[in-house]
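# predicted model and sequence below, questions to follow.
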Amino acid sequence: MPSAKTSVDSSNPDAIHYDLLLVGGSSSNLVLAHRLLDLAKLSGLTVSIAIVEKGPQFGAHIVSGAISDPHVIAKLFPDYRENGFPIEGFVAKSHLSVLGEAQKWDLPEAMIPEGLQKDGHAILTLSHVIRWLADQLQEKAKDLPNVTLDLFPGFAAQEILYEGETVVGVRVSESGSLTEDAIFARCTCFGDKGFISKDLIAKFNLRPNPQLWSVGVKEVWEIEGDYQGQVWHTLGYPVLDGTFGGGFVYGLSAKRLAIGLIISLDSHNPNINPQQRLQDYKAHPWIQGLLKGGRLLKYGAAVIPEGGYYSLPTRFMVNGALLLGDALGVLDAASLSGVDRAMETGYIAAGLLHDAFLQNDFGLLDAYQQQVLDSFVGRALYTSRYFRNAFLSNGRLLGEYLPAVAASVDERHPWFGSLRYGLAKPIQRATETVVALTQILGKTQRTEPAVYTPCHEQIQPDFSPRPVVVNAHAFTQTLYPRSDAVFFAGTKYHEGNRHIEEFSAETCQRCIATYEKLGKATPCVSDCTAEVHRVDVLRDLHVHAMSLENCIQCRTCEIVCPKMNLRVNPTYEGSGPDFYGL
């Protein structure tokens, strides 16, 4: 819910003005800035640029897998392999595996969809990449007298400012002083995961088909073995309740492992418990073998826009502003590719912005949307446009078929499990499966758009997931309760940092009563990836309360709140988690 004060007069002589304002230290914004500086060096364009970042340092609030095709980086830095660009390694072997409760089945290479064949791709710690890009950007600007570049870590965009229907900048503090705390710009670019761009999208009704969100929970471990270059993406255990999701294990440099779980928030299950599911994942005997003797270094979480093509905004820009990267939602869920897609939107935007500033013609930005759609970003999203819809429209895929195959993996007969499922009700199920597979693989002839329901509307309060057996012999020192995991997220807050809004206490009380009657926690409590939301008893009233000092800024609670009664705002004064190295 945006603040009421959104229309301002930017002509105040004391106000801070730039040509270009980039909101968020995202990969899309930093690539945009690099490309624009390269073009300005060639053309002599005089341009002033500001980047505001809510984290205390660039990269501090970044969580990502990430396995990425480095082709966009190679366009900016042809010598990236030699110039210090931070890479954990290149994928030597990519696996797609199905997990039962005790066993693992690696699919034959011929069965792995092309988008999940990651051999040769770069393994990245994205927070390292972001910090490096920011540092290199400042060095690059020093040699360009025609460029003014100011980076503002610890300054979060709290509100979008307008003159009429034109975006003119943002407010960057809680005080509301529009002379001291506003940054104005001829063009503002949003590359955030919805913290502030959601207000722009809502104001102009740019996303009539809602975004679908998942939450990724991730840990980085120091281990005894060396698995650098080995990559596993997994299906099955512990996500066997019909929810779309899966796990990953990436072998990093210096004997480290990245281990994570991605769970979609459009689940029927009101109590997903992402952080606990990650502990269940780690308890699998296979992962226990990887972790033996290791120690946890970092923990964190972030939401991921995964609706794809049919969740894209109807317009990628409005007067005075562009949407990039995660604000657009260009991640391709079919190939788990988001970083290079986000970077490409910034690369494209930079070329158009350069010409717009040089010619003083912002009508040139009208080409931005079509150029993104014509690029590899748009082409891939169009090919996989029904990927998420295939699982939503055919609940048997995740609700019956995947659990059956996972059970057969434990019986060491995965092929038999696949056939057993396919032979039952052969005509009906074969037809459904063929239709779903054509959509998943991007081979469908469908033309009508997929229509989505907001994530919170998919929740069924009385949903009862099938029980999952967790390895009772897991090493307890490898598993962490949520309260302890927060320590490894490095949260630090200033006094009075009230960054999560609760709009109506009475609405929360009614929600609590609904779920307590069913013997369940409310989604905000169960699905919190830290230890923020809780239920307190005050004078016999069960009320919603928050320990905001634990928040890791993932926005999950806002997305799963059944009554849309919460809003997560960006932290200010550089507060929040420390994800650098995650």
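Received the coordinates, thanks. Numbering: from 1, shown residues only.
# can we go C-alpha only for contacts and neighbour counts from here?
Fine.
# would you indicate which residues of stretch 205-217 are buried?
Neighbour-count burial for stretch 205-217 flags 206-207, 209-217 (criterion: 16 or more other C-alpha atoms under 10 Å).
# would you reformat those residues as TSV and include secondary structure and distance to residue 230?
As requested, the buried residues of stretch 205-217 are exported to TSV (DSSP: H, G, I helix; E, B strand; the rest coil; distance: C-alpha to C-alpha, whole Å):
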residue	secondary structure	distance to residue 230
206	coil	40
207	coil	38
209	coil	37
210	coil	35
211	coil	32
212	coil	30
213	strand	27
214	strand	24
215	strand	23
216	strand	20
217	strand	20
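# one more to weigh against that first structure:
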Amino acid sequence: MSDSEREAMEYDVVIVGAGPAGLSAAIRLKQLDPSREVVVLEKGSEVGAHILSGAVLDPVGLDALLPDWKEQGAPVSVAVKKDNFFFLGESGKMRIPNAVMPPLMNNHGNYIVSMGNVCRWLAEQAEALGVEIFPGMSCSELVYREDGSVKGVVAGEFGRNADGTPGPSYEPGMELHGKYVFLGEGVRGSLSKQVIEGFDLAAESDVQKYGLGMKEIWEIDPEKHAEGTVTHTMGWPLGSSAGGGSFIYHLDNNQVYVGFVVHLGYANPYVNPYLAFQQFKHHPYVADLLKGGKRVAYGARAISEGGFQSLPKAAFPGGALLGCAAGMVNVPRIKGNHNAMLSGKAAAEAAHAAIEAGRAGDTLSEYDAEVRTGAIGQDLKRVRNVKPIWSRYGLTASLALGGFDMWCNTAGFSVLGTLKHGKTDAEATEEASRHKEIAYPKPDGTLSFDRLTNVSFSGTNHEESQPAHLRLKDAKRPVEVNLPKYAGLSQRYCPAGVYEFVTEDGQDPKFVINFQNCVHCKTCDIKDPGQNIVWTVPQGGDGPNYPNM
């Protein structure tokens, strides 16, 4: 649709995504200049509806942005009191002493939080400063200036038929223009992908790596609850089939976050991350904790794991990538929210200075420099070799050599330099003929659950008459290539049961996309061999509705 057919609104800065990065940027812009016109566009039905994170929060970002956050009533109150790290076998566990862990792995001084609730609170602070926040507004397109720089986004398009044609209630959306556009979409954002590719921002970077994080909230027996306890595990049930681990965080009100992360660089297409998560809960240590409790919420989200060497340029003509849109997660710490907030603050300061200097719309190179050399870069650089060591040599080497390298980096040097990741997660997938099927236990309905039952605890909903937001570059490839060559791995890597191969009455298999189930984790966009599935935004407000993830 041409520019003339849509209404347009003008702002100083347009921010896509009401996550910790986007909201921090909005707040900082208003702190620097209360007259600055700032808008935040959020695809979720409300702020926080699409936020899923562990989360143990390092408050460094919050301290820098809002030093009086405690007095202002931020929902950050459950301090970490106990830090456990276990290596699991099938029936037992071995504790790794805290004393041998690098200091950066210490969680004391951090807080167990719901990042969804933290973002809701940040949104209140932003709105009190005059920031406009529009939830339920998916940003489907970028708008460019004549010189090729990013000018704005198209948001709020509704009412297309399943075939993509405008329906009877079609609304074309609006163009929101800004002197700068900040993309805080989170991991593998659809617009972020476009600018990274279009402006070749990753030309000097290593490949990005990812993990799939799945999380349940449980209400447990009060006698088993230990508020402030943080536990991480590695080992069983993944073994040598895939890398990853778990987290168990005791927050308040007898609730526990139970999460499981699987690195998506696994080779065996028979790996089923979701069923591995469900199997994990039957370990005696975990099962005893959860016995008598009930699961009250479920969700899943991809995690950027490439680290320092995989960072693309964070600035492009007319805008910036914030937080996980660029990949700012510290993998061994399993933390990225603090860096997301710091990135939002830094981008806001760079944009403010550029606008004041009459440079609106140029490339914020000073922001990119701050990301690489400031607190974010320093945080990521110290742990840059942990992920590639794990990918190359396995868990044991990661614990030993990776731990040694982190200790060295604490002292300001690394004997390993900067290791490369090698293949993308999609390229790492090997043909099924080279592997054996993995027999996972059937969920029992008490501790473990089938995917569709769990998806019902995510509040996920999509208007069924709209075009599927999961698009195939080649409609024939799933049946002709992925099914015979990779045993149809999409039906296993998806944690929401979106993809299935259906055979009826002796006919050829049919590839079915149940996009209504999608929890927006982006795993398909990352892991599918040949990169044949493209994740795009559905209409605004659709997707999961997480209450307090």
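It's in. This is a predicted model, so every value here is computed, not measured.
# circling back to that earlier point, closest to residue 320 of structure 1 out of the buried residues of stretch 205-217 of structure 1?
The closest of the buried residues of stretch 205-217 of structure 1 to residue 320 of structure 1 turns out to be residue 206 (C-alpha to C-alpha; 15.0 Å).
# residues in contact with the alignment partner in structure 2 of that closest one?
In structure 2, the residue paired with residue 206 of structure 1 is residue 201, using TM-score structural alignment. Contacts here follow C-alpha atoms under 8 Å, 6 or more residues apart in numbering; on that basis residue 201 of structure 2 touches 195, 312-314, 316.
# from these, which land in helices?
Those of these mapping onto helices are residue 195, per DSSP state H.
# turn the contacts of residue 201 of structure 2 into TSV, columns for distance to residue 342 of structure 2 and neighbour count.
Below are the contacts of residue 201 of structure 2 laid out as TSV (distance: C-alpha to C-alpha, whole Å; neighbours: other C-alpha atoms under 10 Å):
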residue	distance to residue 342 of structure 2	neighbour count
195	21	20
312	17	22
313	16	23
314	13	29
316	18	25
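# before we move on, the earlier item: the match of residue 206 of structure 1 and residue 167 of structure 2: what is the separation?
Residue 201 of structure 2 sits 37 Å away from residue 167 of structure 2, taking C-alpha to C-alpha, to the nearest Å as the criterion.
# burial of the equivalent of residue 111 of structure 2 over in structure 1, as a residue count?
Aligned by TM-score structural alignment, residue 111 of structure 2 pairs with residue 122 of structure 1. Residues lying near residue 122 of structure 1 (other C-alpha atoms under 10 Å) number 21.
# for residue 122 of structure 1, which non-adjacent residue is closest in space?
residue 90 (4.5 Å; C-alpha to C-alpha, 6 or more residues apart in numbering).
# thought that neighbour was touching residue 121?
Yes - using C-alpha atoms under 8 Å, residue 90 of structure 1 makes contact with residue 121 at a distance of 5.5 Å.
# the two: which has the busier surroundings?
Ranked by neighbour count (other C-alpha under 10 Å), residue 90 of structure 1 and residue 121 place residue 90 first, with 23 against 19.
# show me what the more buried one aligns to in structure 2.
When structure 2 is aligned by TM-score structural alignment, residue 90 of structure 1 is paired with residue 79.
# mind checking how far that match is from residue 246 of structure 2?
In this view, residue 79 of structure 2 and residue 246 of structure 2 are 20 Å apart by C-alpha to C-alpha.
# next one: residue 368 of structure 2
Taking C-alpha to C-alpha as the measure, residue 368 of structure 2 falls 32 Å from residue 246 of structure 2.
# what does residue 237 of structure 2 give?
10 Å.
# so the longest helix seen in structure 2 aligns onto which residues of structure 1?
Longest helix in structure 2, counting residues (DSSP H): helix 337-356. Under TM-score structural alignment, the match for helix 337-356 of structure 2 in structure 1 covers residues 339-358.
# which residues are contacting that stretch?
Here stretch 339-358 of structure 1 makes contact (C-alpha under 8 Å, 6+ apart) with 27-33, 35-36, 39-40, 45, 47, 66, 68-72, 324-326, 330-331, 361-365, 367-368, 371-372, 377.
# mean shift of that stretch relative to structure 2?
Superposed on structure 2, stretch 339-358 of structure 1 shows a mean distance of 1.2 Å to its aligned residues (mean C-alpha distance after the TM-score superposition for structure 1).
# re earlier: which among the contacts of stretch 339-358 of structure 1 end up buried?
Buried by 16+ other C-alpha under 10 Å: 27-33, 35-36, 39-40, 45, 47, 66, 68-70, 72, 324-326, 330-331, 362, 365, 368, 371-372, 377, out of the contacts of stretch 339-358 of structure 1.
# show me the residues you listed that map onto strands.
The members of these that map onto strands under DSSP state E are 47, 68.
# returning to what we had before: dump the buried residues of stretch 205-217 of structure 1 to a markdown table, plus distance to residue 463 of structure 1.
A markdown table is the format used below for the buried residues of stretch 205-217 of structure 1 (distance: C-alpha to C-alpha, whole Å):
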| residue | distance to residue 463 of structure 1 |
| --- | --- |
| 206 | 32 |
| 207 | 29 |
| 209 | 25 |
| 210 | 23 |
| 211 | 23 |
| 212 | 20 |
| 213 | 20 |
| 214 | 19 |
| 215 | 20 |
| 216 | 22 |
| 217 | 23 |
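# what ranges do the helices span in the stretch 301-450 of structure 1?
Secondary structure of the stretch 301-450 of structure 1 by DSSP state H, counting those that start in this stretch: the helices cover 325-328, 339-359, 368-374, 376-383, 387-393, 396, 402-410, 414-423, 426-440.
# helices or strands up against the fifth one?
Helix 387-393 of structure 1 makes packing contacts with helix 426-440 when contacts are defined by 3 or more C-alpha pairs under 8 Å, 6 or more residues apart in numbering; DSSP states H and E.
# on contacts alone, who are the packing partners of the helix it packs on?
helix 387-393.
# buried residues in the helix it packs on?
Neighbour-count burial for helix 387-393 of structure 1, counted by 16+ other C-alpha under 10 Å, picks out 387-392.
# wait, what's in contact with the residue lying closest to residue 316 of structure 2 once chain neighbours are set aside?
In this structure, residue 316 of structure 2 finds its nearest non-sequential neighbour in residue 363, 5.2 Å apart by C-alpha to C-alpha, 6+ apart. Residue 363 of structure 2 is in contact with 315-319, counting by C-alpha under 8 Å, 6+ apart.
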